[in-house]
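Chemist: starting from these lines, generate the structure:
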Amino acid sequence: MLEQRPWLKNYPDEIPSTLTYKNQQVQDYLKRAAEDNPEKIAIHFMGKETTYKDIYESALKFAGYLQEIGIEKGDRVAIMLPNMPASVISYYGILMAGGVVVQTNPLYMERELEYQMKDSGAKAIITMDILFPRVTKVMPQTDLQHVIVTAIKDYLPFPKNLIYPFIQKKQYGIVVNVNHEGNQHLLTEILKQPKRELKEYDFNSDDELALLQYTGGTTGFPKGVMLTHRNLVANAAMCRAWLYKTKPGQEIVLGILPFFHVYGMTTVLILSVMDANKMVLLPKFDAETTLKTIQKQRPTLFPGAPTIYIGLLNHPDLKKYDLSSIDSCISGSAALPVEVQQKFEEVTGGKLVEGYGLTESSPVTHANFLWDRPRVKGSIGVPWPDTDAAIFSMETGEALPAGEVGEIAVKGPQVMKGYWNRPEDTAETLRDGWLLTGDLGYMDEDGYFYVVDRKKDMIIAGGYNIYPREIEEVLYEHPAVQEVVAAGIPDPYRGETVKAYIVLKEGAKVSEDELNKFARKHLAAFKAPRLYEFRDELPKTAVGKILRRALVDEEKKKLNNEQEKRA
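Modeler: Sure thing, here's the model as predicted:
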């Protein structure tokens, strides 16, 4: 089946099976966009717009300043920012200086931040004023030598820039003042300075690191994924080929997915610049703000995650907003429930399809077709150009035929170089050029792939293998359910038992008994949840992925406490 690559017969004529990749750096896209479209709007941010020329000039100044303070080729520089103009300027500026970007979640607390800075060996970090105290506390324990500070107000139009500090003080309870001196630097001051001549370095896109992107750490300490310029350029080119009906330079891209998540970075930060499209950036997801932004700014491309689409669909005032500008959406980071997909397409008139990938593959490897092909229910789609995929047996490690469940493995130019300073983990995950994803799934006769679950999330109850995603798909069909996650929790008799955590739609009511009857109507008895818990919200990552492992850990803690009390 693999030799035949059955998925290629499904490709529309407009999508080539293989692409040509230039030996170039990611920042070359910004240079070209600024040269070809200098006055084109690159960023809309909270009412203020910035051109490609201005972004490029700012990135050049930032790059020169980094070299001036001692950043050399291969040095790691961290970005700890939400989506804002400074995150675009600093990303491309670090690459121009020859540095390696370390994307860092602004929600990280001191322990998490210290771990990542130590592990990456970052020499400098750019962050927000309100995060400055957190950064300075960890600096003595790390290799950080410089901290560069920016602020939301610096990128707001008048009079918002004057009002925002008061809003920030009310929201966070602090006002931070940083002086541009010593090892503390202000981005506003840096950008007032003249451009410096940049040192030139030898470059090979196959080997040259662009990014250390840390995995979420939901299954242990986060690992730094080494992504090269070649990896990122290749995945962006694949994405452009997949979106063959879009018009470069004419699209408006909604940037809600955070750039510190690899999916947002590739599909918004890199692809938008590659095509000189306009980015509409939001520093965080808020359903009402997003609906207002869509109505006013008229975005056409909307990469997102299921929880974002769910949040919008369940807003009580959804019908008041015009979302008809949205043409194309690829959902990633978690399974997309079919009900959500159908409803979102009804509301917008656009296309929403599920894709698949992981940090280690820059990130996309599969997606459904947006146009010219019928929808395949429940599938993550087919491999992208130049991407091979297979299902390997967990027992023998050999490729399995169509229809059999095993571990999904992928191979292609977007696959990482390896894990930073972790040769054993690299050897375990990369085998003979194949990236073992840790996801269980199967391929059908036509080359469409299906994820049944994470290998580590599979529930084994009474000897049966149970896949949480199957249970969740069923419960999402209940009209009262807004969000659901199923998990295996400790059970003294069955080993594990299935528990469903439910968030209800606003104003909806349903009993545990009613949900149980509904589940058992659609699932075999051994798969149906034995326990239900209703919650106001579910624990999530910054990109909106539900943290199943956090719920399991809660249950284990409860069980341990009960056992200690009995003892």
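Chemist: please count neighbours and contacts with C-alpha atoms only from this point.
Modeler: Will do.
Chemist: what are the boundaries of the strands in the stretch 201-350 of the chain?
Modeler: 209-214, 224-228, 252-255, 278-281, 328-331 (DSSP state E, counting those that start in this stretch).
Chemist: with the stretch 351-500 of the chain instead?
Modeler: When assigned using DSSP E, counting those that start in this stretch, the strands of the stretch 351-500 of the chain occupy the ranges 351-357, 364-367, 382-383, 388-392, 406-411, 418-419, 430-431, 434-443, 449-454, 459-461, 464-466, 481-491, 495-504.
Chemist: nearest to residue 73, of those strands?
Modeler: Ranking the strands of the stretch 351-500 of the chain by distance to residue 73, with CA to CA as the measure, places strand 418-419 first at 19.2 Å.
Chemist: list the contacts of that closest one.
Modeler: 223, 224, 225, 226, 227, 360, 425, 426, 430 (CA atoms under 8 Å, 6 or more residues apart in numbering).
Chemist: another sequence for comparison is provided below:
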Amino acid sequence: MHPVDPADTLAPAHSAHVDTFARDHLPPPEQWPELLFDLPGLRYPDRLNCAAELLAGTDPGRPAFHTPSGPPWTYGHLRDRVDRIAHVLTGQLGVVPGNRVLLRGPTTPWLAACWLAVLKAGAVAVTVLAQQRPHELRTICGIARVTHALCDLRSVDDLARAGVPGLRITPYGGDAPDDLLLRITGAPDGPFEPADTAADDVALIAFTSGTTGRPKGCMHFHRDLLATADTFSEHVLRPREDDVFAGSPPLGFTFGLGGLVVFPLRAGASSLLLEQAGPRQLLPAIAEHRVSVLFTAPTAYRAMLADLDGHDTGSLRRCVSAGENLPAATWRDWHERTGLRIINGIGATELLHIFISAADGDIRPGTTGVPVPGWRARVVDAEGTALPDGEPGLLAVRGPVGCRYLADPRQREYVRGGWNITGDTYVRDPDGYFRYVARADDMIISAGYNIAGPEVEDALLRHPDVVEAAVVGRADEERGQIVVAHVVLTEGARRDAEELRVFLKSELAPYKCPREIVFPDALPRTATGKLQRFLLRAEPVADAPSPVAPEGDTSPGGGPK
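Modeler: Okay, the predicted model is just below:
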């Protein structure tokens, strides 16, 4: 093994960042997990720019990104556009290495090119979901001290309404004089010299909801992004240059960022980028574009089973599932209908991508798999002591990527004794396979999306008629869990669930909105006033309206937990 001392990665002299905010707000070294680099492919040079590495070497005439219409972007086209965007960032917009740049928009080649350009310029990418609302965006920008934003014109309004002080928003996809795509026509010709970033300079801040409702910024280095490709992708997925990747998770999730950008580019392959990527869109796209590698959540695989007869899936050779537990029945049904073995996996935004998985003949339906090469895992008790096989406990992992929250005291909860504690309850079987049991916290996982109940409660409490709110997850055959809100209203207020949903859609991304809302007279509490959530989870929902899919919730894919 090649453990890394966190103190060795914090020396400012090695950083290319002029704006040192991200490095200055890394957790103290003693709170870092132990990092392992025991595979030859993980021994990266001290100076490394992830974007430059991903774009290097592939024949410029090979396809990089496909879209539902129009010719593909070749690697040559992609490099030219990335370089032009990087020239605009540094020459016209005043971005310096280390600045945080928000990226927002539907999944398109332009969004991917902006992400690569931000990294190539040495700035820090903060990718968010196009669905997120002003309140959420304002919180994220405040935590990360975001200075600039590149935003699809169709997603600008909510970002502008967020009213982030000092944020410079540059739209793309329109015809205004300040539009990024018009700016790049006047950018210098020729390559952009990549920023001389250190391998351990922060490249990405990915946000994940915590059980307290306040988002946590997960800081990842240039080498971390390559490490996800050089572990799970190289050793489990094993992509080929002629592969076409596609999937449902947006680039705002690290599941999608890895599966649709980092992994295919690292392999010299290509990716089909879909703005709408629910089951109804995926099946025809697979046939039309001869997709060979698919990333989505178990919910989507279950949904696609009903429509398989009308679509050609013969081009598929790899199917990856993450974001929620994959039931053995779904695995077997998919295998029976397609002959394909779904590659199950568990990942985390804190660790970027999948760290336990198995492929081909190593798959054991009903289990997640074994540690990906380069990773270690065990099951521990609350004190961190390893438990024997067969006994449920907390999943603990470590490898080449580790949790580093942005100035967040919850770092001490996630990292204990050098291990990352994911918040999942697992059992290790005697044959070394890890089997999922349940979430160990109050996070709701619905169709692959992580939803913090307290965040939804906070949004409900912003409604003038809501006195109290408690949000819990309830088991659901199709989605794993659904969000159920228990709401106490002011005296005389009308119990109108649809009116509350309309309000919430202006406050939260649609996938976070409750599918069921009930109106008890009071919430169950202990004598000391503590909310008894377990009673809400256990009781049947009465007088609830029929479940209605939140508007815009068309893509069931989610990121690693």
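Chemist: overlay the chains and give the TM-score.
Modeler: Once superposed, the chains reach a TM-score of 0.73 (TM-score structural alignment, normalised by the length of the second structure), with 448 aligned residues with a CA RMSD of 3.2 Å.
Chemist: tell me the span between the first and last residue of stretch 332-350 of the second structure.
Modeler: Counting by CA to CA, to the nearest Å, the length from the leading to the trailing residue of stretch 332-350 of the second structure is 30 Å.
Chemist: what's the answer for stretch 49-66 of the second structure, then?
Modeler: Stretch 49-66 of the second structure: ends 25 Å apart by CA to CA.
Chemist: give me the buried positions along that stretch.
Modeler: By neighbour count with 16 or more other CA atoms under 10 Å, stretch 49-66 of the second structure contains the buried residues 49-52, 54-55, 58, 60, 62-66.
Chemist: most neighbours among the contacts of strand 418-419 of the first structure, which one is it?
Modeler: The most crowded member of those, judged by other CA atoms under 10 Å, is residue 227 (30 neighbours).
Chemist: that residue touches residue 210, doesn't it?
Modeler: Yes. Between residue 227 of the first structure and residue 210 a contact is recorded at 6.1 Å, counting by CA atoms under 8 Å.
Chemist: residue in the second structure matching residue 129 of the first structure?
Modeler: When the second structure is aligned by TM-score structural alignment, residue 129 of the first structure is paired with residue 153.
Chemist: check the contacts of strand 418-419 of the first structure against residue 51 of the first structure and report the nearest one.
Modeler: For these, the closest approach to residue 51 of the first structure (CA to CA) belongs to residue 227, at 28.1 Å.
Chemist: let's have the buried residues of stretch 49-66 of the second structure in a markdown table, adding distance to residue 518 of the second structure and secondary structure.
Modeler: Listed next are those as a markdown table, based on distance: CA to CA, whole Å; DSSP: H, G, I helix; E, B strand; the rest coil:
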| residue | distance to residue 518 of the second structure | secondary structure |
| --- | --- | --- |
| 49 | 51 | coil |
| 50 | 48 | helix |
| 51 | 48 | helix |
| 52 | 52 | helix |
| 54 | 49 | helix |
| 55 | 51 | helix |
| 58 | 56 | coil |
| 60 | 57 | coil |
| 62 | 54 | coil |
| 63 | 51 | strand |
| 64 | 48 | strand |
| 65 | 45 | strand |
| 66 | 45 | strand |
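Chemist: turn those into JSON lines, columns for distance to residue 470 of the second structure.
Modeler: Putting these into JSON lines (distance: CA to CA, whole Å) gives the following:
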{"residue": "49", "distance to residue 470 of the second structure": "45"}
{"residue": "50", "distance to residue 470 of the second structure": "43"}
{"residue": "51", "distance to residue 470 of the second structure": "43"}
{"residue": "52", "distance to residue 470 of the second structure": "47"}
{"residue": "54", "distance to residue 470 of the second structure": "45"}
{"residue": "55", "distance to residue 470 of the second structure": "47"}
{"residue": "58", "distance to residue 470 of the second structure": "52"}
{"residue": "60", "distance to residue 470 of the second structure": "54"}
{"residue": "62", "distance to residue 470 of the second structure": "52"}
{"residue": "63", "distance to residue 470 of the second structure": "49"}
{"residue": "64", "distance to residue 470 of the second structure": "46"}
{"residue": "65", "distance to residue 470 of the second structure": "43"}
{"residue": "66", "distance to residue 470 of the second structure": "44"}
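Chemist: any idea which of those residues is closest to residue 442 of the second structure?
Modeler: With CA to CA as the yardstick, the closest approach to residue 442 of the second structure among the buried residues of stretch 49-66 of the second structure comes from residue 50, at 34.9 Å.
Chemist: what's the closest non-adjacent residue to the closest one?
Modeler: residue 222 (5.0 Å; CA to CA, 6 or more residues apart in numbering).
Chemist: residues in contact with the spatially most central residue of the second structure?
Modeler: Centre of the second structure computed as the mean C-alpha position; nearest residue by CA atoms, centre = their mean is residue 253, 2.1 Å away. Contact analysis of residue 253 of the second structure by CA under 8 Å, 6+ apart lists 127, 128, 129, 206, 349, 558, 559, 560.
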